[in-house]
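*Asks:* Dropping a prediction and its sequence here:
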Amino acid sequence: MEEALVSIITPSFNSEKFIVETIQSVQNQTYKKWEMIIVDDCSTDQTVSIIEQFVKNDHRIRLFQLDKNSGAGIAREFALSKASGDYIAFLDADDLWKPIKLEKQLQFLKEHKAHFTFSFYDCINEQGNGLNKRVEAPRNLSYRQLFFCNYVGNLTGIYEVNYFGKIAISATRKRQDWVLWLTILKKIERAKPVPESLAFYRIRDNSLSASKLDLLKHNFAVYRRFHGFSYVDSLFIMIGFLFTQLMIKPRYIKKI
């Protein structure tokens, strides 16, 4: 049977410090049939020239450049339009995959006859040093659980195109991944993660999750715009979100 092609969606913006490691983590995959579609969002540093060197030496890597700075959502959506894979996976330009990531996930999907999965991931700092923190998720993630907390790390998600089609990426500046996973879980109701860490999420010094207030604003916007709840209903739902963040989610953040 012919191997499935995995399309990897990577937006980039001023990522010269990290993009080499990110691309190399894809090249180091034990599963070799992939295409990496990088869409640069008008970087002003050396990001593009660095990527171009990889493109010259690896035909599986493709680079596109937006005409104006538009945000990661637009970059991901553009990359999606260029993707031809049987599966869609996501990797931001400062995050890393462990070498076995794609192989493990494709095997997991086949064994469980599933169309979507994700995995746990470890956190590193801007310099690439481990923070001794692993982010896990419920082993049988329901739509309701996801409704109150995004347990799926963007760098770990992978879905089957023949089952879902190409799922449009939200153009909002933040929380596009959560909206994507909610769209998927709305259809399949539950999803199982590969129960091990397959990636490294980089926490940047200048954005340690931005601010808590901004996070609340973006989550509120998801309830209002994606779910279509009224202003008042969204406020009440945010109470459930805050409860999950304070009381439930910490159970899935482990020291390693």
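*Replies:* Yep, it's here.
*Asks:* from here on, contacts and neighbour counts on C-alpha atoms
*Replies:* Fine.
*Asks:* Can you show me the strands along the stretch 1-150 of the chain?
*Replies:* Using DSSP state E, counting those that start in this stretch, the strands of the stretch 1-150 of the chain run over residues 6-12, 34-40, 61-65, 87-90, 96-97, 116-117, 119-124, 130-135, 141-142.
*Asks:* now those strands in CSV, with distance to A168 and mean neighbour count?
*Replies:* Listed next are these as CSV, based on distance: least, Cα to Cα, whole Å; neighbours: other Cα atoms under 10 Å:
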stretch, distance to A168, mean neighbour count
strand 6-12, 13, 25
strand 34-40, 16, 25
strand 61-65, 18, 18
strand 87-90, 12, 22
strand 96-97, 24, 26
strand 116-117, 16, 24
strand 119-124, 22, 23
strand 130-135, 26, 16
strand 141-142, 21, 17
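*Asks:* how about these in TSV, adding distance to I50?
*Replies:* Formatted as TSV, the entries for those read as follows, by distance: least, Cα to Cα, whole Å:
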stretch	distance to I50
strand 6-12	12
strand 34-40	12
strand 61-65	11
strand 87-90	20
strand 96-97	17
strand 116-117	31
strand 119-124	23
strand 130-135	25
strand 141-142	38
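*Asks:* residues near the spatially closest residue to K101 that is not a sequence neighbour, how many?
*Replies:* Using Cα to Cα, 6 or more residues apart in numbering and skipping the chain neighbours, the partner closest in space to K101 is L198 (5.2 Å). Using other Cα atoms under 10 Å, L198 is surrounded by 22 other residues.
*Asks:* Hmm, Y121 and L198 touching each other?
*Replies:* Yes. Contact status for L198 versus Y121: in contact at 5.7 Å, counting by Cα atoms under 8 Å.
*Asks:* Against that first model, consider the following:
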Amino acid sequence: MLKISIIIPLFNTEKFIARALESCIKQTYSNIEIIVVDDKSEDKSIEIVKQFCQTDERIHLIENDSNLGPFVCRNKGAIYANRGGGQILMFLDSDDTLEKNACEEVALSFQEEIDLCIFQFKRQEGERQYQENSWFNRDLSLNLDEFEKLWIDNGGSNLINSLCNKAFRTEIFIQNFEENLKNIQERLLMAEDAIVSVSYLSYVKKVRLLNQSLYIYYVNENSATQEKTNLSKIALYLQNLLFAINFLKHLPQIPLKSHNVFIGIAVCNLKIHYLDLQKSINKGFFCRLGLKIKRKRVKILKSRLLKSPF
């Protein structure tokens, strides 16, 4: 049986971490380990995790000496998993959950000798749960060229960036970390998923698209509202987005035209996000007009890339 490592970055989610851990413990697939990386939490999150560790030996806790951010936490978890013989990596945010058959479906997919599995996910907003709109609607096994062309043909959605609706081959994830990510010093709170996902793809030969919702993303409206008014955090997000744009532009190229177009579209998506975030904090008429014009130019470039012949 393939060993699956579920990595959970943890920071101040005492209200939700038990729910996340329960969803891991109740998996129908047993050969798993749950790696919680605590990022210097200031609430009771870590005490809750330690209680779970006492009752399930598959749960491992790593404690950071300082707050380093989710990018570093995920990489720490991946390194730990690799040393412990983990073969597949999955990522779970500490306020979200996995469906109970998530690991079983992922393990079945990796029996096909794939390098990446992408599955659907649901959003939970209060009592309302719904499946996120996706760019694929059936199970498919594709080589990298076929996968990227399908994504491009379906509009180049920025949903490709998320780490939580994917499962990675640990060996390749570590290779990508060593060759592309290890020396990143930027404190990343936004766009780190794009950096990891897009750089990982250059090592991929075969992808499995799984048309099942295996992950539940919980929308915290209070948190989202607070972040919209936190100017220092927005400034860091803007800095992160600029870093990610520059990072993707300078990734080593591979001899596959679809991949270069793929990266170009991913960069456009990040630029659009950057401009939208800038617009949210700039209220001046001429400033907003300038941002609107820049956004339109990026959309035109993305449209041209989407129509690129291969």
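*Replies:* Sure thing, it's come through. Small disclaimer: the values here were computed from a predicted structure and weren't measured.
*Asks:* To which residue of the second structure is K192 of the first structure aligned?
*Replies:* Alignment note (TM-score structural alignment): K192 of the first structure maps to R208 of the second structure.
*Asks:* now do Q46 of the first structure
*Replies:* Match for Q46 of the first structure (TM-score structural alignment): K44.
*Asks:* Could you pull up the contacting residues of the residue nearest the centre of the first structure?
*Replies:* Central residue of the first structure (Cα atoms, centre = their mean): N154, 1.7 Å from the mean position. With contacts defined as Cα atoms under 8 Å, 6 or more residues apart in numbering, the neighbours of N154 of the first structure are 90-91, 177.
*Asks:* hmm, back to that, joint contacts of L198 and Y121 of the first structure?
*Replies:* Contact criterion Cα under 8 Å, 6+ apart; residues shared by L198 of the first structure and Y121: T156.
*Asks:* all helices for the first structure, in order.
*Replies:* 19-27, 47-57, 72-82, 101-112, 143-148, 161-164, 176-188, 212-221, 231-243 (DSSP state H).
*Asks:* Which of these sits closest to R204 of the first structure?
*Replies:* Distance to R204 of the first structure, taken as Cα to Cα, is lowest for helix 19-27 among those, at 13.8 Å.
*Asks:* That closest one vs the second structure, mean deviation?
*Replies:* Once superposed with the second structure, the aligned residues differ from helix 19-27 of the first structure by a mean of 0.4 Å; criterion: mean Cα distance after the TM-score superposition for the first structure.
*Asks:* D56 of the second structure maps to what in the first structure?
*Replies:* Counting by TM-score structural alignment, D56 of the second structure corresponds to D58 in the first structure.
*Asks:* what's stretch 237-247 of the first structure in contact with?
*Replies:* Contacts of stretch 237-247 of the first structure (Cα under 8 Å, 6+ apart): 148-149, 220, 223.
*Asks:* Now that we have those, which of them are buried?
*Replies:* Neighbour counting by 16 or more other Cα atoms under 10 Å classes 148-149, 220, 223 among the contacts of stretch 237-247 of the first structure as buried.
*Asks:* Show the contacting residues for N219 of the first structure.
*Replies:* Going by Cα under 8 Å, 6+ apart, N219 of the first structure touches R175.
*Asks:* Show me the strands in the stretch 201-310 of the second structure, by range?
*Replies:* Assigned by DSSP E, counting those that start in this stretch, the strands in the stretch 201-310 of the second structure fall at 206-218.
*Asks:* picking up where we left off before, name the stretch among the helices of the first structure that sits most buried.
*Replies:* Among the helices of the first structure, helix 72-82 has the highest mean neighbour count (mean count of other Cα atoms under 10 Å), at a mean of 21.
*Asks:* Now that one on the second structure. Mean distance?
*Replies:* Here helix 72-82 of the first structure, set against the second structure after superposition, deviates by a mean of 1.5 Å using mean Cα distance after the TM-score superposition for the first structure.
*Asks:* which residues in the second structure does that helix match up with?
*Replies:* Taking TM-score structural alignment, helix 72-82 of the first structure hits residues 70-80 over in the second structure.
*Asks:* Would you check that L306 of the second structure makes contact with L150?
*Replies:* No. In this structure, L306 of the second structure is not within contact of L150 by Cα under 8 Å, at 10.7 Å.
*Asks:* With neighbour numbers in mind, choose between these two.
*Replies:* Comparing L306 of the second structure with L150 by other Cα under 10 Å, the one with more neighbours is L306, at 20 against 15.
*Asks:* Now do the closest residue in space to that one that isn't next to it in sequence against I4 of the second structure, distance only.
*Replies:* Of all residues not flanking L306 of the second structure in the chain, I152 sits nearest, at 5.8 Å (Cα to Cα, 6+ apart). Separation of I152 of the second structure from I4 of the second structure (Cα to Cα, to the nearest Å): 30 Å.
*Asks:* Nearest to D95 of the first structure among the helices of the first structure would be which one?
*Replies:* Among these, the nearest to D95 of the first structure by Cα to Cα is helix 19-27 (6.0 Å).
*Asks:* In the second structure, point out the residues matching that closest one.
*Replies:* Taking TM-score structural alignment, helix 19-27 of the first structure hits residues 17-25 over in the second structure.
*Asks:* Contacts only, for the nearest residue to P70 of the second structure once chain neighbours are set aside.
*Replies:* Leaving aside its chain neighbours, P70 of the second structure sits nearest to P9 (5.9 Å; criterion: Cα to Cα, 6+ apart). Going by Cα under 8 Å, 6+ apart, P9 of the second structure touches 36-39, 70, 73-74, 92-94.
*Asks:* Most widely separated two among those residues?
*Replies:* Using Cα to Cα, the two most remote members of the contacts of P9 of the second structure are D39 and L92, lying 14.6 Å apart.
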